[in-house]
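**Q** from the sequence below, what's the structure:
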Amino acid sequence: MSRSDGGLVRAILGPTNTGKTHLAIERMCAHSSGVIGFPLRLLAREVYDRVVKLKGEKSVALVTGEERIVPPQARYVLCTAESMPVPTGTGETLPGDPGDLPRDFAFAAIDEAQLGIDPERGHVFTDRMLRARGREETLILGSDTLRPIIRSLLPEAEIVSRPRFSTLSYAGACKLSRLPPRSAVVAFSAEQVYALAEMLRRFKGGAAVVMGALSPATRNAQVDLFQRGEVDYLVATDAIGMGLNMDVKHVAFAGLTKFDGRRERRLHIPEMAQIGGRAGRHQTDGTFGTLALGSGANPEFSDEEVHAIEGHHFKPLDNVYWRNADLDFTNVSSLIASLEVKADEERLRSAPLSIDLAVLKHLAEDPRIASTPGQQARILWSCCGLPDFRKVGATHHARMVKRIFSYIGEGGHIPHDWFAAEVARLDQVMGDIETLADRLAGIRSWAYIAQRSDWLAEPVRWAERTLEVEARLSDALHDRLTQRFVDRRTSVLVRDIGAKGADQLPVTVAEDGEVMVGPEPIGHLAGFEFSVDPLARHADKRLLLAAAERRLGEELSRRAQKLIEAPDTAFAFGEDGERVGIAWEGHLLAKLAPGRSLTEPAVRTVRALDRLSAPQRSALRGRLEQWLDRQVERHLSPLRQLADSASDPSVSGNVRAIAAMLADAGGHLPRKELMSAIGALEKEDRTALHKLRVRLGPLDVFVATLLKPGAQQLRAVLQAVRDGTQVPLLPQPGASLLNEPVDASGASLAYRRVGKSWLRIDLADRLAAHAMKARGSNADPVDIALATSVGLEEKTLDTLMTQIGFAKEKNAYVWRGHRRKKKPHPHKRRRRKTTRPGNAFADALKDLKR
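**A** Sure thing, here's the model as predicted:
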């Protein structure tokens, strides 16, 4: 078909985001049949899904190198440019075309026709632009740089310019940590893409990754991750510049140079515009700029480049690449010669050596292949069309092509066992990102082969098998990329911290204290203390704490109000290893510090309560002080009465002195420490002490009610607070005699040390009182029944009787009283020994007498 054959030909030219592809879809659906060729398989798939919704599955076909969906009654075909149906009589066929596709369409369109300048694939786009025609209408979609090419090669074509829907403006350089949400970062090597994605994971919670080396399914999954808002950032190679429609607001270039397969060069301005033009969709304006990497060699746009990109002013194309499509299959030599025929048009430039022709030339070095005639030459050329998905180069790729041709060159099929073994070898989802990407490249080759109905005995079966493996590998690669470069929790929190009002994600606190913001756990709330999830990375902990600070205020206020209204049973004493405090459900709410007296410690709330409002924090502290006061009143009211009496001026001085010492000691002291004060007591004083429930025992002075377990526990707590020590371990309640190793500071609260044992004070007092009553008579000073019931051993009893004032003589206890050392008279001075001169012999004699 000549260039001018067919109906109306229109060239729809303009920059990105002008709705060219959308227009082509609308025009195709308005016709009885149509075909559109796209630059990417994933773009063909995206449009296929859209057209299926409009026309139904039975009317729409999808044809790409690795995927083929062709219903019998298909009227609309979406395909890649290489798979696009071309007119018959040219010697060229579709890959694996079984003849079930029509070649006559009412409508035809080729998208991104400016790719005719691409060194590798340009000749394909040029060919489709010149030869693919619809009976009624043909659209050529592309950049405005195509205008002189269209005018020269297709003078009959109508040129329609379309303005960009939104503005694209330069935003300068920006640090990675300050990138605005919905940004795409563009780099030009896999290493830099991975490094930038890792940095964005730390700063922003992650990024989607798009590279040409990924399978279409993986790229789609990563783009969906960005489109759904699970991440706000995308890191990509220049693969995003073609056909990927995303809600990007800003494009940041991490570099402005790339390796194009032959050399490292600076991006051309149209390439910059094609990539930067991804920013801004429909009526939403977009921006582009560079990434400030802080390395001293940051990429920078020139003023000329910025002006051209913002105004869409690009140098028109002088020519496009072309390769002859009228091939001579007489033999391999004539085939190569026909492929290298030069065009007679000035605008058509001979295409560089592409991979298919390079492979053919390499195989032609084999004399047996060079002599391949006619139909076999046609089959050989179709084998050379196998894309080099693995990117191994012409020499290595030619080995695989040669083996395939050895099987099918004479009308045979690829062996089932070899095909199955190669597919099975690739059907493994274990491994890292690079390993899975290599397997995906391999399976895409076999998926392409499976579309060739003339190469395999069971093409439908193997097409399904290879697509299943590709889908599994794509899913696995997507998961690996997400695991490595996306921290969903951090991503959620970054968005949440910037949210306002109703846009905030809900916070939930489970019964076990797990705190979740939206779907992601951020830590654990124990009482009022929030701890970050232990599995969180160190760099993310500050973000999690910020999220808790922002979102837990309502929950903490609810808990505080609940405690303010809670009964006394909700609280208990607790320790945090350093200080004694008041706890709720095992969580410390306040620490106790020394106060005005033993029974009046200071209550200091923990720092976790600082998140509460000042009035609520004050109310909760007042509730804790109230609980502590009630505990003292319940268990230590005698001790409080002693303290009150010690400061009451109406009480006699002797009583005040004893009351003050007892109150300070916690309710009991050895009698010997109070002997002088007791000796000065009058009868009225003793009556007053009796009313205070003070027992002036032979051994100890104590308040009996303070020996109860509750009082002991509270006294231990308050004394530990006052002394700055830990609460001692108390004996079992009700124990009479302690013979096992015990905590001396705990036992001393209610027990008297008797040798190696501890005897409860009130029992020691009863034994001592019995002995004192019997000392003036012939009665046994030992209360045998009580001593036996307590379990006193003989040695322990001897020690106790000695403390009372009895000595054991001939198996009987005799009162000896409490002997005290005589103090020298204060007015009598001891004579000082002196050695007088001349009397040394007398002194020595005295020493001998001694």
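**Q** for the rest of this, base every contact and every neighbour count on C-alpha atoms.
**A** Will do.
**Q** and the closest residue to residue 205 other than its chain neighbours, what helix or strand is that in?
**A** Using C-alpha to C-alpha, 6 or more residues apart in numbering and skipping the chain neighbours, the partner closest in space to residue 205 is residue 491 (3.8 Å). Assigned by DSSP states H and E, residue 491 belongs to helix 488-497.
**Q** which elements pack onto that helix?
**A** Identification of packing neighbours for helix 488-497 by 3 or more C-alpha pairs under 8 Å, 6 or more residues apart in numbering; DSSP states H and E yields helix 190-204, strand 520-526, helix 541-551.
**Q** adding mean neighbour count, write those out as TSV.
**A** As requested, the helices and strands packed on helix 488-497 are exported to TSV (neighbours: other C-alpha atoms under 10 Å):
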stretch	mean neighbour count
helix 190-204	20
strand 520-526	20
helix 541-551	17
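**Q** between these, which gets nearest to residue 567?
**A** Between residue 567 and the helices and strands packed on helix 488-497, the shortest gap by C-alpha to C-alpha is with strand 520-526, which sits at 20.0 Å.
**Q** which residues touch the closest one?
**A** 488-489, 492, 509, 513-516, 530-534, 544, 548, 587 (C-alpha atoms under 8 Å, 6 or more residues apart in numbering).
**Q** to check against the first, give me the structure of this:
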Amino acid sequence: MNFQKQNAKPRVLSGRDVTAILGPTNTGKTHLAIERMVAHGTGVIGLPLRLLAREVYSRVVAKVGEQNVALVTGEEKISPPGARYSVCTVEAMPRETDAAFVAIDEVQLAADLERGHIFTDRILHLRGRQETLLLGAGTMRGILEKLLPGLSVITRPRMSVLSYAGSRKITRLPRRSAIVAFSSDEVYAIGELIRRQRGGVAVVLGALSPRTRNAQVALYQSGDVDYLVATDAIGMGLNLDVDHVAFAQNRKFDGFQYRDLNPAELGQIAGRAGRHLRDGTFGVTGQVDPLSDELVHRIEAHDFDPVKVLQWRSAAFDFSSVDALKASLDVTPPVEGLTRALPAADAKVLEFLSRDGDVRALADARERVALLWDACALPDYRRIAPAHHAEIVGAVFSDLARTGHVDEDYMAEQVQRASSTEGDIDTLSQRIAQIRTWTFVSHRPGWLADATHWQEKTREIEDSLSDALHERLTKRFVDRRTSVLMKRLRENAMPEAEISPVGEVLVEGHHVGEMLGFRFTADRSAEGEDARAVKAAAQKALAAEFETRADRFAASGNGDLALDSEGLLRWLGQPVATLVSGEEALRPRVVLLADEQLTGPARDKVAARAERFVNYQIESLLKPLVDLRDAESLSGMARGIAFQVVESFGLLNRRTVAEDVRALDQDARASLRRLGVRFGAYHIFVPALIKPAPAGLLTLLWALKNDAKDKPGYGDVVNALAAGRTSIVSDPAFEKAFYGLAGYRNLGRRAVRVDILERLADLIRPALSWKPGSGARPEGGYDGAAFVVTPAMMSILGATADDMEAILKGLGYRGEPKPAEEVATHLKSLDDAAAEKAATPAQAADAAAPAEAEAAAKTDDAPADAEKPAEAEAPAEEAKPEAEANPEADAKPEVETPAAAEAPAEKAADEEEEPKPVMIWRQARFDGRKRQGGGKGNNQRQQGRGGRQEREGAPHRGKPNRSKDGDKQGFKRKGGAGRPREERPARIDPDSPFAKLAALKDQLKK
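**A** Have a look, this model is predicted:
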């Protein structure tokens, strides 16, 4: 190993055979140096950045062949045997060479506080045998002529004009712009902003590996993106097709402090705008104050302050001891025009290690001190704390001093830590910096036992990390979709579109949005220029798709269409129209959900088909209502009731139309029944509508009419109906109308289906019609005018005893609590009496008579007023709408455990509780009128006149009072006798099977 010997006398500085090519950017200096080098048999060129060295290496290879060119940087060496030309970073240039040609680029960096002393050393001492070129800015002319007597200076003018364009927002910068910032955070923020607004950017940072940097530059150069975000790395000779340079920052950290860029630095970076003969512009973004007129003039005229001094550090190192080495680094410059450089990174590391006793013990000889200084030259690529970096250098030096090479296990461990390609941009950047450290170690002569293996290994890892970093940068800052679409639109070419079965729209293979029905929805992530590109490309690509879809929709069958609970008409699951309120609830308006591109006859076809389907849905699912609305056979009061049923969506409380119902004759009732209307004890309703599909449509139409789709409970009650629930716990927050639309009635804390309430009436009616002594007591019968709740009643309602109390009160019954023992005794006595009376066949026959009368009573509708039930329909015809809605409704009602069942089966004697009273239910008294069911009078209609109307839904049986002379009179008024009324014959429905049975009996008697 050769070490630089100390030279006590300064070397004589000379500029003989040295030419300085000076001038602003875009003067072709680097191009000239390449041409001059390949004109010689051998040559060395030094460049300021590894990125630029890679670019120049590629250009030289293209001229003379790969086998003739070597690339030498701190962490990369490509050295073909017999290579005649070397492309190096300035730090990696040899201090002495036998090459015929030497060139040093960007010599103005000799004034840089951190790296300047290295450039100064090469400028002053490195020479080519035949020709030496110094390339740089015109500001170096004076100092070079001072330091290098006999220097030949050639100035070159800029090939194009550079002018100031003022301040612009980042999102309004022209295409082919480079935005310059000096921190990675700012670069990333700008990149993300431009990606959202303009489709993407390429990113160039000084810390990028050559592989990543080249891939990013290729994105920009190829036109896939029109913007570049970079640090001042682009100011060092990177040749890019940049038309405009915008400064997003004008301050940077120079390694020691944050400071404003000086005019020369601004000019160096701004000069990247324009190439060859194409003019360029520069400016600032909204984050930076506009440049002053004086500064603009200086940049445009390339008029900058000359460099006064160059940074210098002695290269005559004293390796006799560590202290002697430190002292040699503090030597003052030998000539005027040079200034002693601040301590560099290697000097700082030496200072740290000189305090380590183990290191000083190992550095006990000249060769060991020189080896220590070589180890201190290990670059701090990661920019970590000096002490931490010094530990790594100390470990490397210890291995070299003890064993002659770096420990293989230690090397493997460090390399393995940097090998993972997982992580974000910053993580990968850190790993690349880390692997560069060990790449540098692998290329140091003699530092590793198997240097070739580790050079290949570290190169492989750096390449994989570089590729991963490029992928992350591209994914984060480049929207390839927008780039492709913008390019196609600029070329005015028809993009190729493809629509998947689920409506995904792909243009040129990129997802741009969704085609749902007749509306195109652009990708929600598209913004700014991206959104405009997507929309424009989609409009071009989908021009013919709308007419094609219109034809398919017009020819589609009903199976392809559906109307959902939100009022959306869907075609193959995609929304094409929506319903809005019309003049009538059963005639909603259809509004198409279509883009403006669906026009003319195509739009008319779609609208007509949508309206036909909606009308079909209403006329099929709500046929009873439609028939009632359009029935021409109805007249008079029947037509009025039909109108009210339609207006109330198929469900009326009988109480509200009691007077109208009394005015109906048998023919009118029969006409309404044939149209699907049922006259129940508590309601007048249409059983066919108490099904999920009709109920859902009714709820939708009512909600449209009343603007209630957003009210609580919408759809929930219909879902309960679809589940076969006979009753549900009502929610006070729900809109009350939704219960009625689904066929439920709110009674207490539960809502019960109205058809189930009519079945409850069928269970109550025999109990109220029964007279003690007339035969076996029916289930629930008490004394001929009252009843008790039975398990069957609770079962069909799915209610508890407490629920039953609220339900029956809501239906118009009044409850009377009695002791359980008294009730049980009374019922037992009734049952015993009935059993004794039925002991003989004759008595049994007599007992059957009331049952026959009871059956006849069921032929009428159960009245909610004082009418006798002369018009009741056959239970077989009316009592099963819930089975139609859900076959499991009877088999699995929602039953909550009755109170009796909830009681514990066993209790300790000392814990026995007194039995709860039993409620005895009777028909309510109103205005002093006593309502009692009457045996023989059940087939006669009796009506009390005067007084207020009865409570809603009370199933009363009127019993006439008699005057002193025994004549029948009307119900008594409060405080006086009721008005007498004449007895009217019972009217029996001629279509009823019971009427036919009665007629057959009359014929047999005759």
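**Q** drop the TM-score for these two in here.
**A** Once superposed, chain against chain, the TM-score is 0.72 (TM-score structural alignment, normalised by the length of structure 1); 755 aligned residues with a C-alpha RMSD of 5.4 Å.
**Q** can you put the helices and strands packed on helix 488-497 of structure 1 in JSON lines and add distance to residue 61 of structure 1?
**A** As requested, those are exported to JSON lines (distance: least, C-alpha to C-alpha, whole Å):
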{"stretch": "helix 190-204", "distance to residue 61 of structure 1": "34"}
{"stretch": "strand 520-526", "distance to residue 61 of structure 1": "41"}
{"stretch": "helix 541-551", "distance to residue 61 of structure 1": "49"}
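**Q** so which of the ones you listed is nearest residue 392 of structure 1?
**A** For those, the distance to residue 392 of structure 1 is smallest for helix 190-204, at 16.6 Å, taking C-alpha to C-alpha.
**Q** average offset between that closest one and structure 2?
**A** Following the fit onto structure 2, the mean deviation recorded for helix 190-204 of structure 1 is 4.8 Å by mean C-alpha distance after the TM-score superposition for structure 1.
**Q** roughly how far is that helix from the heart of the chain?
**A** 15 Å (C-alpha atoms, centre = their mean, to the nearest Å).
**Q** do stretch 377-387 of structure 1 as well
**A** 49 Å.
**Q** which residue ranges of the stretch 201-350 of structure 2 form helices?
**A** Using DSSP state H, counting those that start in this stretch, the helices of the stretch 201-350 of structure 2 run over 210-221, 263-270, 293-301, 322-328, 345-353.
**Q** could you point out the helix or strand that follows the last one?
**A** This means helix 345-353 of structure 2. helix 357-362.
**Q** in that following helix, what's buried?
**A** Neighbour-count burial for helix 357-362 of structure 2 flags 359, 360 (criterion: 16 or more other C-alpha atoms under 10 Å).
**Q** for stretch 478-494 of structure 1, same thing?
**A** 478-482, 484-494.
**Q** make CSV from the helices of the stretch 201-350 of structure 2 and add mean neighbour count and distance to residue 455 of structure 2 to it.
**A** Below are those laid out as CSV (neighbours: other C-alpha atoms under 10 Å; distance: least, C-alpha to C-alpha, whole Å):
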stretch, mean neighbour count, distance to residue 455 of structure 2
helix 210-221, 20, 16
helix 263-270, 21, 35
helix 293-301, 16, 44
helix 322-328, 17, 31
helix 345-353, 19, 23
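**Q** what about the closest residue to residue 436 of structure 1 other than its chain neighbours, which helix or strand?
**A** With sequence-adjacent residues excluded and distances taken as C-alpha to C-alpha, 6+ apart, residue 436 of structure 1 is closest to residue 477, at 6.0 Å. Assigned by DSSP H and E, residue 477 of structure 1 belongs to helix 459-485.
**Q** please name every helix or strand in contact with that helix.
**A** Looks like helix 459-485 of structure 1 contacts helix 190-204, strand 208-210, helix 216-227, helix 416-426, helix 433-450 (3+ C-alpha pairs under 8 Å, 6+ apart).
**Q** map residue 499 of structure 2 onto structure 1.
**A** Using TM-score structural alignment, the equivalent of residue 499 of structure 2 in structure 1 is residue 509.
**Q** and for that match, the neighbour number?
**A** Applying other C-alpha atoms under 10 Å, we find 16 other residues in the vicinity of residue 509 of structure 1.
**Q** list the contacts for residue 793 of structure 2?
**A** By C-alpha under 8 Å, 6+ apart, the contact list for residue 793 of structure 2 reads 760, 763.
**Q** hmm, try it at 7 Å
**A** Residues near residue 793 of structure 2 by C-alpha atoms under 7 Å, 6 or more residues apart in numbering: residue 760.
**Q** can you name the next helix or strand after the helix or strand harbouring residue 656 of structure 1?
**A** Per DSSP H and E, residue 656 of structure 1 falls inside helix 653-665. Downstream of helix 653-665 of structure 1, the first helix or strand assigned by DSSP H and E is strand 668-670.
**Q** what's the spacing between that next one and its chain's center?
**A** How far strand 668-670 of structure 1 lies from its chain's middle: 61 Å, per C-alpha atoms, centre = their mean.
**Q** for stretch 56-67 of structure 1, same thing?
**A** On C-alpha atoms, centre = their mean, the centre of stretch 56-67 of structure 1 falls 40 Å from that of its chain.
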